[in-house]
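**Q** fold the following.
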Amino acid sequence: MSSLHDGFISVIEARDPGDDLVAWITRQQHVLEPTLVEHGGILLRGFSSDRARFARAVEVISSARVDYTGGNSPRTEVADGIFTASELPSDFRIAMHHEMSIALCMPMKIFFFCEVPSSSGGETPLCSSRRMLRVIPAAIFETIERHGGVTYVRNFHPASPFKDVAATFGTTAPREIEAICRRDGIEAEWKGPDWLQTRQTRPAFWSHPRTGERVFTATIHIWHPYCWLRELRAFGAVGATVPAHDDEPWMYARYASSTAIDHTVAEAVAEAYEREQVSFPWRTGDVLVLDNLLTSHGRTPYSGTRRILVALREPRRMDSI
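**A** Next up is the predicted model:
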């Protein structure tokens, strides 16, 4: 057994290329959890696997599924509880994040399966949360905590370039959307007949439910307009300005105290993630299991066909830990 980098992400290769993924996981289930907590993730390579085996293997490890309602990324459910990875355009880079980190109910585990690796690019870079606590300036943490956390604001409007109301909530009925928001700890306000604003205020840190470790999960580097506008320009929208409706950016983060977050803070967090990320080229049949609190992930741009499947498991209400 080796690791991707200095003990981070355990790499386990099949002794025999014919080793069945489900059978191996069933036999080794007792060691997977401590390995996952120690290394932040496990990369399984060389096992006999396909989509059906992946789905069964996930169920062996964890059958408790996570509802993706309210999630930011466009994705398709291809089997019961199995989704495509983000369907954002292939030349768009996805910044480092903990899956559903601003949701009230967050998956503790995330599973990836490589059906088809891209011809170039398309890696899933990874960052150790333990490492990020040491490299992000402490003053940033202190400032966020002094302001009571972070509020994430989304403006859903027909002119928005981002995921719309129907795709996000699975309905366009206002009462149903409001009920989902109440359930999930989201403030919802109709600014107009076709303009919904949602606000989610979350702490910047959670405690890991098994180890008690402090984990930084705030995604200000994704939600700050300065950062996502830079990504849009890199994507090809040269000269783009901040898209907005009535002077409200389509999405943004502010301190929970309603104070604006300076772009230098978001940029410092983004740069720290850039420096610390570790990646590997996907191979057909690879299975990656992550502890979603101990490890963040992203996606690099790619060319060619890329088909990575995802399963989100072990929902936990974050206000309970």
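**Q** CA atoms for contacts and neighbours, from now on please.
**A** OK.
**Q** and residue 130, that's in a helix?
**A** Yes - using DSSP: H, G, I helix; E, B strand; the rest coil, the secondary structure at residue 130 is a helix.
**Q** next up, the contacts around it.
**A** For residue 130, the contact set (C-alpha atoms under 8 Å, 6 or more residues apart in numbering) comprises 215, 294.
**Q** what do you get if the cut-off is 7 Å, keeping everything else the same?
**A** residue 294 (C-alpha atoms under 7 Å, 6 or more residues apart in numbering).
**Q** cool, residue 127 as well?
**A** 273, 276, 277, 278, 295, 296, 297.
**Q** now it: closest residue in space, sequence neighbours ignored.
**A** Counting by C-alpha to C-alpha, 6 or more residues apart in numbering, residue 127 lies nearest to residue 277, which is 4.7 Å off, once chain neighbours are set aside.
**Q** please give me the structure for this one as well, since I'd like to look at both together:
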Amino acid sequence: MCHSIVLYFRVSPMQVKTSNLEKPQTLPLLIEPADQGAASLSDLIEYISRERNWLDQTLLEQGGVLLRVFTIQEIDEFQDVAQALIPELKPYVEGQSPRTKVTGNVYTSTEFPAQFRITLHNELSYTKSPPPRIVFHCHRAAETGGETPIVDCRKLYREMPAEILAKFEERGVRYVKNMHGQERGIGKSWMDYFETSDRDQVEVYLKDNDIEFEWTADGNLRTWSIRPGTLAHPVTGEMLWFNQADLWHITNVNERNRAQLLQLFGEENLPTHAYYGDDSPITDEDLAGVRKTLWETAVIFPWQQGDVLALDNFSVAHGRMPYAGPRKILVAMG
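**A** Here you go, the predicted model:
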């Protein structure tokens, strides 16, 4: 009688190597397969599951990790990786940037015109409950430019000019937003901001999140809220620079467009604007100091197709550089 023999081999888990992407910068920590060649999606998911505690601690300590040379080609594959890193992905409700939801709670990172730079900011830092973590995926890198610069907000807190830091720390930031109620208009409609056309649902959200509001006679929605200018990290307690005043403020727009917007709307009805929390104006000089510190401290590196960048959204801010050619960066948060 012949007996077939079946041999079982245990497949060793994937090993990785870590390094600094650019010395002496420690942000982000680069994680790559230890063996040459790209590792599979299943290898990466297994690695995240196996090393979850270490990854969580590394994100707290260093602020960001860059997963590189893993085979991630499809949008659904990125969603799987994002959910491994963030079990509960959140919708982009109340978000400023023009985005398209591509699947589930995965979005395009931004559809802001390619020729403009987007300043560094923590995602949804003007909301009552910002997402603790954000994950980006390079589905297609631009031909030139298009980097996603990042900056350590602990370092920003230490290096921000003392007189500017004191104002933001003591007064906070008052964010004002005017959203149109039509299918087309300047900026996003309130239906796009809140991902619903149900006014009652929007009002419940606004009240639950300590946002003052009023509806205008022509169906537009005006909101305002006061949020911190700095923040203690909810886990580590480290002090952070944490606001989007320079992004919301009218001076973020170039002089020509700024003049047109002010002539068209007046300051009170601008799509977005920011003041100190006591309603005093944030001066051009203060904002110039903020922007100078942001960009002098930023880390900028080129995307490679397939990259996954995971950030602690409290301790690390991100932006976008201008670019040329097709570009597709995806994002998920929670």
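**Q** re earlier: quick one: what's aligned to the residue nearest to residue 127 of structure 1 in structure 2?
**A** Under the alignment (TM-score structural alignment), residue 277 of structure 1 maps onto residue 298 of structure 2.
**Q** aligned counterpart of residue 153 of structure 1 in structure 2, please.
**A** So, by TM-score structural alignment, residue 153 of structure 1 is matched to residue 176.
**Q** where do the helices sit along the stretch 201-321 of structure 1?
**A** Under the criterion DSSP state H, counting those that start in this stretch, helices of the stretch 201-321 of structure 1 are mapped to 220-223, 225-235, 263-276.
**Q** quick one: residues contacting the most centrally placed residue in structure 2.
**A** Centroid-nearest residue in structure 2: residue 123, 3.7 Å away (criterion: C-alpha atoms, centre = their mean). Residue 123 of structure 2 is in contact with 130, 313, counting by C-alpha under 7 Å, 6+ apart.
**Q** the match of residue 153 of structure 1 looks like it's in a strand, true?
**A** Yes - secondary structure of residue 176 of structure 2 (three-state DSSP): part of a strand.
**Q** list the contacts of it.
**A** 223, 224, 225, 272, 273, 274.
**Q** so the closest residue to it other than its chain neighbours is in which element?
**A** For residue 176 of structure 2, ignoring the flanking residues on the chain, the nearest one in space by C-alpha to C-alpha, 6+ apart is residue 224 at 4.4 Å. Residue 224 of structure 2 belongs to strand 221-227 when elements are defined using DSSP states H and E.
**Q** residues of the helix ranked longest in structure 1 that come out buried?
**A** Ranked by residue count and defined by DSSP state H, the top helix of structure 1 is helix 21-39. By neighbour count on 16 or more other C-alpha atoms under 10 Å, the buried set for helix 21-39 of structure 1 is 21, 22, 25, 36, 37, 38, 39.
**Q** quick one: contacts for the aligned partner of the fourth one in structure 2?
**A** This means residue 36 of structure 1. Counting by TM-score structural alignment, residue 36 of structure 1 corresponds to residue 59 in structure 2. Residue 59 of structure 2 is in contact with 65, 311, 312, counting by C-alpha under 7 Å, 6+ apart.
**Q** which of the residues you listed has the most neighbours?
**A** residue 311 (27 neighbours; other C-alpha atoms under 10 Å).
**Q** which stretches of the stretch 1-150 of structure 2 form helices?
**A** Counting by DSSP H, counting those that start in this stretch, the helices of the stretch 1-150 of structure 2 are 41-50, 52-62, 75-85.
**Q** nearest to residue 278 of structure 2, out of those?
**A** When the helices of the stretch 1-150 of structure 2 are compared for distance to residue 278 of structure 2 using C-alpha to C-alpha, the nearest one is helix 52-62, at 32.4 Å.
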